[in-house]
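*Asks:* Can you look at this prediction? I've put the sequence above it.
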Amino acid sequence: MAADGLWNWSVAARLDPDLVRGALAGALEHPVHDLVPGDALLCDVYHVGGDFPTIVDVYLAPSEVAEETIASAVAVRLRAAVLLPDDTLDPSRYVLAEPDGTLRPVHVDERETDDGPERRKVRPCTGCEPGCARSRFKPTPTPERPAAA
């Protein structure tokens, strides 16, 4: 398993770290451990406040699978929504992997604390913010902003 990245997710439930690592290992079909070097993927799980209180940092994430694919599979296994960064430069925009596996763009209020980032008030991305329409995760159409033809 080739590794080269960092995944940083937030989960919409306060979950036991071993449960999160188990869901990640199942989705990847590869061992996952706490920050203990070895043959396994490294995953740090800790808790903060907010609507997404479980933070998941995956170190040396595999390069041969799409992050959103694995986040979606983990959300299904955990039965909890997972937030992951999207492909825009908008710091409030994320991709939400829902417990049924659906991926959709959202905006979130974020506040940095001593314990880590607290994320609250998830709302659909409607494309009103600059750069959202250029993402591969297309905004949700609304009556005021119908989808492009």
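*Replies:* That came through fine. Numbers count the residues shown, from 1 in each chain.
*Asks:* From now on I want contacts and neighbour counts done on CA atoms only, so please keep to that.
*Replies:* Noted.
*Asks:* you'd agree residue 47 is up against residue 54?
*Replies:* Yes: counting by Cα atoms under 8 Å, residue 47 touches residue 54, with 4.7 Å between them.
*Asks:* neighbour count winner among the two?
*Replies:* residue 54 (24 against 21; other Cα atoms under 10 Å).
*Asks:* Enumerate every residue touching the more buried one.
*Replies:* By Cα atoms under 8 Å, 6 or more residues apart in numbering, the residues touching residue 54 are 10-15, 45-48.
*Asks:* Would you mind checking which of the residues you listed is nearest to residue 97?
*Replies:* Nearest to residue 97 among those is residue 11, at 9.5 Å by Cα to Cα.
*Asks:* putting a second one here so we can go through both:
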Amino acid sequence: MTELWNWRIDGGAPVEVYPAMAEALGRVVMPLAVADPARLPAYAVVCDVWEAPGAYGTVVDCYGVPERLPELPAIAALARVLGRNCLMRDDTLDAGRHLLVAPDGTIRPVHFDVVETDDGEVLSDQRLCTEADPRCRGWSRCHRSRWAPDSVGPALAAA
């Protein structure tokens, strides 16, 4: 178990997210605050869920996720179970670029303005990553991603 996932959800209280995570992942999901490492089942996923300011203000951190549990289908399943859009970081290392995962399984790259605050990152001004935006053309980091501007793809677990 070495994976760490950091996701954001468009709304949803933590009390709603934990059971949705368990259903989506098909595993026991333990809140970080009550997880006892000595008594954790081998298949459990430990999560911390909290509310942050800004867009996609429900933040989910999953710790010690088994390597054989793929992240993209997992977040797609969560989006479907919750009926809400979810975000995950993309592969560009650009703090403002994320993958938007819709409840229907559609995945597309998006950008946000990001401001660091005492409460963490605050996201605002969501916009699609598209060739129509001059910031996404040419030599931008967007073209280094497997999710190029204007790309739309399915998540395997979302069907």
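*Replies:* Yep, that arrived. Worth saying up front: this structure is predicted, and the values here are computed from it rather than measured.
*Asks:* Looking at the contacts of residue 54 of structure 1, which are in strands?
*Replies:* Those of these mapping onto strands are 10-11, 45-47, per DSSP state E.
*Asks:* Show me where structure 1 has its helices.
*Replies:* Using DSSP state H, the helices of structure 1 run over 17-28, 67-78.
*Asks:* Single out the most deeply packed of the ones you listed.
*Replies:* Highest mean neighbour count of the helices of structure 1: helix 67-78, a mean of 22 (counted as mean count of other Cα atoms under 10 Å).
*Asks:* in structure 2, what residues pair with that helix?
*Replies:* Here helix 67-78 of structure 1 aligns to structure 2 at residues 71-82, judged by TM-score structural alignment.
*Asks:* So what's the gap between that stretch and the chain middle?
*Replies:* In terms of Cα atoms, centre = their mean, to the nearest Å, the centre of stretch 71-82 of structure 2 is set 9 Å apart from its chain centre.
*Asks:* With stretch 18-36 of structure 1 instead?
*Replies:* 15 Å.
*Asks:* Stretch 106-113 of structure 1 too?
*Replies:* Using Cα atoms, centre = their mean, the offset of stretch 106-113 of structure 1 from its chain centre is 13 Å.
*Asks:* Mind listing what's buried along it?
*Replies:* The neighbour-count check on stretch 106-113 of structure 1 (16 or more other Cα atoms under 10 Å) flags 106-108 as buried.
*Asks:* Count residues in the vicinity of the residue opposite residue 95 of structure 2 in structure 1 once aligned, would you?
*Replies:* Taking TM-score structural alignment, residue 95 of structure 2 has residue 91 as its aligned residue in structure 1. For residue 91 of structure 1, the count of nearby residues is 12 (other Cα under 10 Å).
*Asks:* Same question for residue 101 of structure 1.
*Replies:* Counted with other Cα under 10 Å, residue 101 of structure 1 comes out at 22.
*Asks:* how close does it get to residue 16 of structure 1?
*Replies:* 21 Å (Cα to Cα, to the nearest Å).
*Asks:* Next, the contact list for the closest residue to residue 71 of structure 2 other than its chain neighbours, please.
*Replies:* Spatial nearest neighbour of residue 71 of structure 2, chain neighbours left out: residue 5 (7.5 Å); criterion: Cα to Cα, 6 or more residues apart in numbering. The contact partners of residue 5 of structure 2, by Cα under 8 Å, 6+ apart, come to 60-63, 65, 71.
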